[in-house]
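1. pasting the sequence and the predicted coordinates here, then a few questions.
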Amino acid sequence: MYVKRILPNGVRLITERIDNMRTVSVGIWVGNGSRYEPAELGGVSHFIEHMIFKGTEKRSARHIAIAIDALGGQANAFTDKECTCYYMKVLDSRLKNGVALLADMFLHSRFAQEDLELERGVVLEEIDMYEDSPEDVAIDKLFERCYDGSALGRPILGTAETLEPMTSETLHKYMREYYRPQDTVVAVSGHFTDDDLDFIEELFSEMQGEGKNVITPAAYQPSLFLRDKEIEQNHLCLSFPGVSLVSEDRFAMNLLSSILGGGMSSRLFQSVREQNGLCYSIYTFTTPHLDTGLLSIYTGLGQETERKALDLILRELDEFCQNGPAPDELSRCREQVKTTLLMGLENTGNRMMTIGRSELLRGEVSKIEEVLDSYDSVTADDILNLARRVFDRSKASLAVVGQPDSEDTYRELLR
């Protein structure tokens, strides 16, 4: 059962007690990510995420690293388009020590200028690392093009140009203005006591600030992105406008994605790889956000098989829009999605991620039974109607990284 406390300053504490566990996972979720940043501060949220681990008023970066290892736990963080999360997993007996450390990092980071200079280099190396992954380049650059002109389309990591002017005061000022109590959720899942929760509440009661961050709506636009890269394969990402993370169609969308490219028995894997041998890897994925979303297909293949594979993918989508899913497909994929969901509940880290993200972005946490019922209620007609809305070729977007053909060639294929 999920229990929510709202602190006087607006911080939400969402908890799930599991008595038969020895571990507990804690996450500090902030309703701030790259799409909230001013253009000139692109990447500042991710930079802050890095700097949180670099020392507080009473702990050095080395002290923090030693303390985390001494707890025998795991600690990390990530920045997304719409949120940032700092999290830790420890034994229940060490929860207070762990959360005290995490709260100190979150509330009292120094952002020393000498540390900032060093970490800026680390972030620049991270940007270069992604540039060396053609799969990431295809997916991320296409997303940027689809939402070009909006904050949602800007890269999470920022750029060398936006990172260079940032100082310690830049980061402190941004945290004061964008890390707000009402936009903060502390999620706890695992074995803990009421005294543990009172301790957590006391730690986060000192957080100050008012109001909530507001997104600027993003509009999807069909796009074509081509990048020459000296590699053996061409990496393709084909995207269509999908649904938001609060849409009633999100369950049907997840099943549609699973049927098309969610596993070895999926349509695209069977057709493109198993029956025609055109690629090694092909899969589908969804990218839902608060007000928009994408459904995408990725594959990597040789230049000589690219045209045939892309044509085959489009024909599979057309056929699906004609006839929809077969009964055994829907049944199989429904069970696959539900089983994956249930198996994830055996890990307190996964459970914490689920309740924290849900409370932060949707303002509620659904019971697992309600989620399973939502998947069970999706019909073949629901998926067929959704596919017909989504797979409109006039709204298709495509990225090709490797040795791409001409723009006209791809535009002709997408007609």
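-> That came through, no problem.
2. going forward, measure contacts between C-alpha atoms and count neighbours the same way
-> Will do.
3. show me where the stretch 151-300 of the chain has its helices.
-> Using DSSP state H, counting those that start in this stretch, the helices assigned to the stretch 151-300 of the chain run over residues 160-163, 168-178, 194-204, 250-261, 267-268.
4. could you dump those to JSON lines with mean neighbour count and distance to L124?
-> Supplementary listing: the helices of the stretch 151-300 of the chain in JSON lines, determined by neighbours: other C-alpha atoms under 10 Å; distance: least, C-alpha to C-alpha, whole Å:
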{"stretch": "helix 160-163", "mean neighbour count": "15", "distance to L124": "7"}
{"stretch": "helix 168-178", "mean neighbour count": "15", "distance to L124": "17"}
{"stretch": "helix 194-204", "mean neighbour count": "15", "distance to L124": "32"}
{"stretch": "helix 250-261", "mean neighbour count": "24", "distance to L124": "33"}
{"stretch": "helix 267-268", "mean neighbour count": "24", "distance to L124": "36"}
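5. between those helices, which one is closest to M51.
-> Using C-alpha to C-alpha as the criterion, the shortest distance between M51 and the helices of the stretch 151-300 of the chain is 9.0 Å, found for helix 168-178.
6. strands of the chain, residue ranges please.
-> Secondary structure of the chain, counting by DSSP state E: strands at 2-6, 12-17, 23-30, 74-79, 84-91, 184-190, 224-228, 234-241, 281-288, 293-301, 397-402.
7. can I get these in a markdown table with distance to Y147 and mean neighbour count?
-> Compiled in a markdown table, these are given as follows (distance: least, C-alpha to C-alpha, whole Å; neighbours: other C-alpha atoms under 10 Å):
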| stretch | distance to Y147 | mean neighbour count |
| --- | --- | --- |
| strand 2-6 | 35 | 14 |
| strand 12-17 | 31 | 22 |
| strand 23-30 | 23 | 26 |
| strand 74-79 | 19 | 17 |
| strand 84-91 | 21 | 23 |
| strand 184-190 | 26 | 27 |
| strand 224-228 | 12 | 18 |
| strand 234-241 | 11 | 26 |
| strand 281-288 | 13 | 19 |
| strand 293-301 | 10 | 22 |
| strand 397-402 | 11 | 25 |
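8. adding another structure so you can compare the two:
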Amino acid sequence: MHDPLLLPLDQAELSAELGGGTIRRTVHPSGLRILTERMPGSRSASIGFWVGVGSRDEQAERGDAPGSLGSTHFLEHLLFKGTPSRDAYEIATSFDRIGAESNALTAKEFTCYYAKVRDADVEHSVQVLADMVTNSTLDASEFDLERGVILEELAMAADDLADVANERFFEVVMGDHPLGRPIGGNPGTIREARRDDVDRHYRDRYDPTTLVVTAAGAVDHDRLVELVLAALNASPEERWHTERSGAPVRRAQVVREDQDPAAAGSEPEFDAVSRPSEQINIMIGTRGFAATDPRRFAYGIMNSVLGGGMSSRLFQEIREKRGLAYTAYSFGASYSDAGLFAMYAGTATEKAEEVVELSRLELQKIADSGITEEEHADALGQIAGSTALALEDTETRMGRLARAELGSGELYGLDASLARFNAVTAGEIQAVAAHLSASPLSVVAVGDVARSGLGKAG
């Protein structure tokens, strides 16, 4: 199959064979969506409860209107802290006693609570995850305790200068747009967060219309649908009920709404974060490509050649030929309406200017002259191999289902994805590099910047 599997929101049931697995999808009248991929021979399953609400959906306080900054990350922690039927310890032991891998993640456009379990424990795990997501008490005493935990988490990240550079780079490139805010919040928003505001965010944004449940591996779709619907309808919180008095709840159908466009800046910026350090952590880049941009396949190949591995141009030029850094790479981040492109290296203070110039130069070379046939072939091989290896894992496939459902509405199997990459021309790759190099390239540096001479690098 060389075309993506489309996921129209007005189609209640869908079934397809894709990449050796069976994909099934149910869209309930309440707006709840459940997707599964049955993988033959698997004895485990990964299950995720995905809520289409991320850090970009938080609101600042406006006059008398309460704010919700930091609420998304707070909820990721608090939903493990207890429900009317399970306290925090019971939630933890519910997963530990079956050897499950369980966790949660907060992103800019969604939040996920998940578990990877053996096939015999799917029902138990669905019940616990559903209880957490639908019935959290957000206990006031746990709220204050978890505030301290989150502040320690942020402090740990603040000690990692590469993390600091990454967060500041998003702020610089995305500007005032909500995508520029740190996913986990900052110490200020976490200290000021109020339990009632987080609870309001939870009750306003978490319901069947924002919930997507995905599972991959040894999973039976019909049984999973039964389990999820039963768990939601058993919730003491009426907003989760998918049926009332025996009749389906006919809510407005969930739609993929256009976000406020994330307008790009017109001028490059230089931003320095002064920290005592033996190295300068540097990020150079600009706006990239949205998740649905047709140029994303050409960008994937360009990025592989520029900074996608040990044979990439950045790694070879900066580390192997000149010994200026332990690592150097490029990457991209894509969202519903915007993207970000960056090149990273950590280097000695006195070498920082040279690394910035070399990074810019390598991007410019691709913009001016493109890539070689050998580089093109190697990049396609790298993409094919890494994608195939990733799809051996049930957790990756579970996440792929959710990101397709919450994002583009298109699910790419391995063959369809590789067909798109193979169709990319050398001219399209060069055009992507030219677009990026012609954009305002901002520089963020973290370390003893005063000694680096980078003040004039922006």
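-> Here it is on my side, so go on. What you are looking at is a predicted structure, and each value in this text was computed from that prediction instead of being measured.
9. circling back: for S109 of structure 1, find the nearest of the helices of the stretch 151-300 of structure 1.
-> Taking C-alpha to C-alpha, helix 168-178 is the member of these nearest to S109 of structure 1, at 8.8 Å.
10. so the closest one matches what in structure 2?
-> Following TM-score structural alignment, the aligned partner range for helix 168-178 of structure 1 in structure 2 is 195-205.
11. can you pull out the helices in the stretch 301-415 of structure 1?
-> Per DSSP H, counting those that start in this stretch, the stretch 301-415 of structure 1 has helices spanning 303-323, 327-344, 348-362, 368-376, 380-390, 407-413. These are given in chain order.
12. so where is the third one in structure 2?
-> If I follow you right, that is helix 348-362 of structure 1. Counting by TM-score structural alignment, helix 348-362 of structure 1 pairs with residues 394-408 of structure 2.
13. residues of the matching stretch that come out buried?
-> 394-395, 397-407 (16 or more other C-alpha atoms under 10 Å).
14. what's next to that stretch, contact-wise?
-> By C-alpha atoms under 8 Å, 6 or more residues apart in numbering, the list of residues contacting stretch 394-408 of structure 2 from outside reads 7, 35-37, 44-48, 50, 52, 116, 212-217, 256, 291-292, 336, 390-391, 410-411.
15. again, only this time at 7 Å
-> 7, 35, 45-47, 52, 212, 214-217, 292, 336, 390-391, 410-411 (C-alpha atoms under 7 Å, 6 or more residues apart in numbering).
16. nearest residue to the residue nearest the centre of structure 2 other than its sequence neighbours?
-> Residue closest to the average C-alpha location in structure 2 (C-alpha atoms, centre = their mean): A107, at 4.8 Å. With C-alpha to C-alpha, 6 or more residues apart in numbering as the criterion, A107 of structure 2 has its nearest non-adjacent residue at 5.5 Å, and that residue is G54.
17. out of the helices of the stretch 301-415 of structure 1, which is closest to G10 of structure 1?
-> Proximity of those to G10 of structure 1 was assessed by C-alpha to C-alpha; the nearest stretch is helix 348-362, lying at 12.3 Å.
18. now that closest one and strand 84-91, what's the angle there?
-> The directions of helix 348-362 of structure 1 and strand 84-91 differ by 150 degrees, with axes from the mean of the first three to the mean of the last three C-alpha atoms, to 10 degrees as the criterion.
19. helix 348-362 of structure 1: how far from the chain's middle?
-> The chain centre lies 12 Å from the centre of helix 348-362 of structure 1; the measure is C-alpha atoms, centre = their mean, to the nearest Å.
20. once aligned to structure 2, how far is that helix on average?
-> Its match in structure 2 and helix 348-362 of structure 1 itself, once the structures are fitted together, sit a mean 1.0 Å apart by mean C-alpha distance after the TM-score superposition for structure 1.
21. between that helix and strand 2-6, how many degrees?
-> With the same axes, to 10 degrees defining the directions, helix 348-362 of structure 1 sits at 50 degrees from strand 2-6.
22. circling back to that earlier point, what's the residue nearest to A107 of structure 2 aligned with over in structure 1?
-> When the two structures are superposed using TM-score structural alignment, G54 of structure 2 falls opposite G33 in structure 1.
23. pull up the aligned stretch in structure 1 for stretch 369-385 of structure 2.
-> Taking TM-score structural alignment, stretch 369-385 of structure 2 hits residues 323-339 over in structure 1.
24. would you mind finding the match for L290 of structure 1 in structure 2?
-> Here L290 of structure 1 is matched to S336 in structure 2, going by TM-score structural alignment.
25. what count of nearby residues applies to that match?
-> 20 (other C-alpha atoms under 10 Å).
26. mind putting the strands of structure 1 into JSON lines with distance to C146 of structure 1?
-> As requested, these are arranged in JSON lines below (distance: least, C-alpha to C-alpha, whole Å):
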{"stretch": "strand 2-6", "distance to C146 of structure 1": "37"}
{"stretch": "strand 12-17", "distance to C146 of structure 1": "34"}
{"stretch": "strand 23-30", "distance to C146 of structure 1": "26"}
{"stretch": "strand 74-79", "distance to C146 of structure 1": "20"}
{"stretch": "strand 84-91", "distance to C146 of structure 1": "23"}
{"stretch": "strand 184-190", "distance to C146 of structure 1": "29"}
{"stretch": "strand 224-228", "distance to C146 of structure 1": "9"}
{"stretch": "strand 234-241", "distance to C146 of structure 1": "9"}
{"stretch": "strand 281-288", "distance to C146 of structure 1": "12"}
{"stretch": "strand 293-301", "distance to C146 of structure 1": "9"}
{"stretch": "strand 397-402", "distance to C146 of structure 1": "7"}
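27. brilliant, that's me finished.
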